[in-house]
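> I'll drop the sequence and a predicted model, then ask my questions.
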Amino acid sequence: MAQTRGKALGQWLVVALLIALLSGAQAVVICNVETSRLNLCRAASTGRHPPPPSRRCCAVIRRANLPCLCRYKSLLPAAGINPRNALALPGKCGLRTPRRC
């Protein structure tokens, strides 16, 4: 039970951080990435037919701890990000998407 509460609290923390990111608040580091840098990948992870990721977006993806980020994929829709598009970014940047992602 305590583990479930901890997981839920962690998820709400990430949602709060995503909201802060979208409102322009100061960056926080999650999974080796400053939350403010995630905006560089926003265009490539939203909409029905997103453009390819930019070089700057791919630089963010390369620095990120991808298995760590995968734990938060269920929270992406709350920030207006399409999880399928977001999970395609590593492949589009020449990386492997973690298997359990």
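Looks like it arrived, so ask away.

> switch to C-alpha atoms for all contacts and neighbour counts from now on
OK.

> Return the residues in contact with the spatially most central residue of the chain.
Residue closest to the average C-alpha location in the chain (C-alpha atoms, centre = their mean): L69, at 5.9 Å. Applying C-alpha atoms under 8 Å, 6 or more residues apart in numbering to L69 gives the contacts I30, C31.

> try it against this one:
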Amino acid sequence: MIDNNPKLLALMALLIVAIATNNIEAQSICNMSVSDLMTCKPSVTPPNPTQPTATCCSALSHANMQCLCGYRNSKLLPSFGIDPNLAMQLPRKCNLPHPPNC
């Protein structure tokens, strides 16, 4: 039987949130963590994208570019408000030595 103790329920809720947050942070896409991807979002979101930050470019420099190319025509990027064409411009804007040939 579940105890209806408010303190216990609050503690359980806090643990669930902590575990969920750690799982989200641990996930990565093409060698970029979710938080790394989010640092680049202002640079790939219309209508007024910003120049990529040093943090974004550093994260992008460790990414698997060919893997990222696989998302170019995906409906996933637009569902997050990301313009795929702006995303494909990031390696050049970050002066990365070998931009992807998608």
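Yes, it's here. The structure displayed is predicted, hence computed values, not measured ones.

> After superposition, what is the TM-score?
Remark: TM-score between the superposed chains equals 0.69 [TM-score structural alignment, normalised by the length of the first structure]; 77 aligned residues with a C-alpha RMSD of 1.5 Å.

> where's the residue nearest to the centre of the first structure relative to V28 of the first structure, distance?
Separation of L69 of the first structure from V28 of the first structure (C-alpha to C-alpha, to the nearest Å): 14 Å.

> one step back: remind me which helix or strand the residue nearest to the centre of the first structure belongs to.
Using DSSP states H and E, L69 of the first structure sits within helix 66-70.

> Which parts of the next helix or strand after that helix count as buried, going by neighbours?
Next along the chain after helix 66-70 of the first structure, taking DSSP H and E as the criterion, comes helix 83-92. Applying a neighbour-count criterion of 16 or more other C-alpha atoms under 10 Å, the buried positions in helix 83-92 of the first structure are P83, N85, A86, L87, A88, L89, P90.

> Ok, stretch 11-22 of the first structure next?
By 16+ other C-alpha under 10 Å, the buried positions in stretch 11-22 of the first structure come out as Q11, V14, V15, L17, L18, A20, L21.

> Run through who's touching the top helix by length along the second structure.
Ranked by residue count, the top helix of the second structure under DSSP state H comes out as helix 6-26. Here helix 6-26 of the second structure makes contact (C-alpha under 8 Å, 6+ apart) with S33, V34, S35.
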